[in-house]
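1. next one to model:
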Amino acid sequence: MPCVHPRITPGGGKVGRKAGLGYGARTMRFSFVHAADLHLDTPFRGVATHGPLLERFQQSTFHALARIVDVCLRERVTFLLLAGDLFDVKDRSVRARLALRTELSRLDRAGIQTFIVHGNHDPLSGDTGTLGLPASVKVFGPEWEDVEVRRDGRRLCHVQGVSYPDVEVRENLSARFRRTGEHFSVGLLHANLGGDAGHANYAPCTAADLAAGGLDYWALGHVHTRAEHLLPGGGVAVYPGNPQGRHVHETGERGCVVVDVEDGVARRRFVPVDRVRWHRLDVPLAGVTSLDMLQAVATEVVESRCAEDFDGHAVRLTLAGRGPLHRELARPGARTQLEADLRERLARAHPPVLLESLRDGSRPEVDLEAVRAEGGFLGTLLDDAQALAHDEAALTALWDSEHLTKLGQRLKRLGVDALEVPRPELVAQAGQRGVEQLHEEAS
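-> I've put the predicted structure just below:
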């Protein structure tokens, strides 16, 4: 008897192959949840090792897992897919393993299967084997496997997968996958599709590689930003992103994907499950003339974006724009003292807000157009910088100069590659900053 699946959030898409599907595949409906990169028991970066908010953050990955299971139960899905990095480190904590067993046992009691592959953070070599999982849980090993999923004695679909035997896997594991029948086929894999520069290039593959396997849905993990890739031939590769942001570079809503399959077509819906949300916010300084006003503006910015009722929010604030407070903020210790005051204020908010950091991006009040119109040394500096930024030959010569080359080599050793190629915007910005500094010193 087909299940009725209420919508949770609007949006999503559909993809699938209808040609060649057998009678059973055409008439049977089913749904599943796809999640990845749980990173259970992660040590949060940017969160103080003590304080009232620490416990909320430490519990957030476990709460996200529980909410994924809640979605499975509410949607009455057939199975859950977990695409690697369930744990944050190879030597997974006892607390994390117990939490995983507890939540998957809830699915087991409801007759919902779970399929798991392990990735670079939680390879098979890190499993001590001292904690069992319910019989309804299939953990794929280091060799590719294909599993039939059945309901009421009828074949429903195929789920294929392979786990990382150890941390570093450089092989294109997707090449092992292949369609084995006419029914809907899912590939469960922890991989870097298209060489995403923000993640280690483990199990690298291309869209063409995935399409060659002939599968309908690739349930991927590893990349923490939600994304969908339509494949040649009609399949789709999906990254659900991680279900709980762990630092300031993982902002916005985080969750899992519900997939409804009917007539070989997969319709996808994203469902947020995070309970602590990260934000990067600018605090505008235009018209702000006092520290009291700055505190009020910063608080208003945070409250406008962090009003949703979560276990907590975390923010990085950047003071942005030109204003009379620039000189005050430039005094030794000023930003640090302001940051400490705001951190204390925001922690008392409801819901509580963790201030990850306060960055000073303020600029002095200088009318650059007026400076340019006045001419003189400062106007000439602005004009020359602007001209250089638009002179390709001169810009190349500058980048190839001995002093800049040496500076570039030093920065490269520190992991900075800003000087690898000519950057016109940096030259224009340097001219503006020079004028601002000289104007400040003359004031």
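2. from now on I want contacts and neighbour counts done on CA atoms only, so please keep to that.
-> Fine.
3. ok, now which ones touch V315?
-> V248, W278, H279, R280, L281, V302, V353, L354, L355, E356, S357 (C-alpha atoms under 8 Å, 6 or more residues apart in numbering).
4. which non-adjacent residue is nearest the first one?
-> In space, and not counting its chain neighbours, V248 is closest to W278: 5.8 Å by C-alpha to C-alpha, 6 or more residues apart in numbering.
5. please provide the structure for the following sequence as well, for comparison with the first:
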Amino acid sequence: MKFIHTADLHLDSPFLGLKNHSLPDDLWEKIHQSTFDSFQKIIDEAINDQVDFVLLVGDLFDREERSVAADAFLMAQLNRLKDHEIDAFISFGNHDYSTADPSSFGYPDNTHVFSNQVETKKYRLENGQVVAISGFSFDKQWITDPMIQDYPQAFSDATWNIGMLHGSLSTLNSPEANYAPFTLNQLEEKGYDYWALGHIHKRQALNKQGTINYSGNTQGRHINETGEKGFLLVESDGGQLTSHFQSTAPIIWDFMAVSVAQQPVKQLAELIMSQLADQHFDQLHLLRLQLKSDQQLDSELLGQIASGELLDAIQQINRDKWRQLNCWVTSLKAPVEKNVVYSAIDQTYFNQARDETLTDDAYNQILKAFDKQPAFIKDELNQTDIKQSVFDTASAILRENVVNEYDKEDGDK
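-> Down below sits the predicted model:
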């Protein structure tokens, strides 16, 4: 037996915050097309490897109201599988939840969609082996009930038992309890041969045997989703199943450290771009640059970094050279300044004021302003790395204001 485990395609992802006046139109088209291209490669691999079936474990679409283009694209890929006699099993997740009758989607007859209640679909392989695949589709954005309780025990009359579950490994009192929470023990107690998980975008195995897996998403959508993305190819070896990752994402998000020095913004941008030219990327990269300096940068340059002036200068050069460099700089992270203010006592008070101001409670209060916005926006802002980036930027602004006040007081003396 051989099958593909994939999840979190997020077809037609909007790639929030990327498009601006500097981003070339042809590069934007590549970025926007990347979720489609990655999935098409997965279907190519399914056909080339002659797999028995494909598991699509939730969030095929980026939002409930899927675009016509995304819907038509998925249909075309499912028909490609049908042409090669490969079945597909689909469960919808928290982004593309649906209460519609699965038969109303008009998918080809090789495609099996799970309803909103846990159910089991049995599939017979050409060699006569029976595969019992259990799963369900989200009927709303948040499911706090532990749906794992509704999954049946492994069927004794099946050769292989597989679970499809879009949800979070979590305790019931955590934020992730909104997404069909489960524990590792609950999965293991079902006695299945393999658990195909979705929702968490970081590829990972939850057990030593590597049979309870998040495949991760198929294309990174922001800087918190770095590295290669793709799918898991799962194969039987005797009575065991083993999985192997295969990369399909055309674009890689990554961090890169670059050295900077005190100099005018234009020259600094050219220095940074020369460091990127030395990388010789063989695949398109979207980068966040971590600026590092051996010397203390003055408040004016730090202000130009915080305001986006340096990033704009970099992107203006990048605009004409992105194909040659095979990369695009999306954001900058300012150097970490050890000495923020002028004395140890002032530093202590500054750190105390900063820590009392930049708190999780304060951040959560700000997030309430997004309650009426699409849920995926708030989900992205709630990412740990994005929150830390907001805190770092706020801290840099505080620092700049403190230094300016000191400079002003010195001038008044």
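6. quick TM-score on the pair, please.
-> Put the two chains on top of each other and the TM-score (TM-score structural alignment, normalised by the length of structure 2) is 0.78; 376 aligned residues with a C-alpha RMSD of 3.9 Å.
7. that older thread, could you see which of the contacts of V315 of structure 1 carry over to structure 2?
-> Retained in structure 2 by both residues aligned by TM-score structural alignment, their matches' C-alpha atoms under 8 Å are the following of those: V248, W278, H279, R280, L281, V353, L354, L355, E356, S357.
8. surely R354 of structure 2 is in contact with S395?
-> Yes. At 6.9 Å, R354 of structure 2 and S395 qualify as touching, with contact defined as C-alpha atoms under 8 Å.
9. ok, the two, which is more surrounded?
-> Shown here are R354 of structure 2 and S395; by other C-alpha atoms under 10 Å, S395 has more neighbours (19 against 16).
10. now do the contacts for the more buried one.
-> So S395 of structure 2 contacts R354 (C-alpha under 8 Å, 6+ apart).
11. and it, what helix or strand is that in?
-> S395 of structure 2 belongs to helix 384-412 when assigned by DSSP states H and E.
12. need the helices for structure 2, in chain order.
-> Using DSSP state H, the helices found in structure 2 span residues 25-48, 68-83, 184-189, 265-277, 299-307, 309-325, 344-357, 360-367, 375-381, 384-412.
13. grab the nearest non-local neighbour of V403 of structure 2.
-> Leaving out its chain neighbours, the residue that sits closest to V403 of structure 2 by C-alpha to C-alpha, 6+ apart is V341, at 6.6 Å.
14. from N401 of structure 2, how far out is the one you found?
-> 10 Å (C-alpha to C-alpha, to the nearest Å).
15. tell me which of these two has more neighbours.
-> Counted by other C-alpha under 10 Å, V341 of structure 2 and N401 do not tie: V341 has more neighbours, with 19 against 14.
16. thinking again about what came up before, so which bits of the helix holding S395 of structure 2 are buried?
-> By 16 or more other C-alpha atoms under 10 Å, the buried positions in helix 384-412 of structure 2 come out as 387, 391-400, 402-403.
17. now for A175 of structure 1: what does it line up with in structure 2?
-> Alignment note: A175 of structure 1 maps to Q149 in structure 2; criterion TM-score structural alignment.
18. give me the neighbour count for the closest residue to its match other than its chain neighbours.
-> Residue nearest to Q149 of structure 2 in three dimensions, not counting chain neighbours: Q186, with 7.9 Å by C-alpha to C-alpha, 6+ apart. By the criterion of other C-alpha under 10 Å, Q186 of structure 2 has 13 neighbours.
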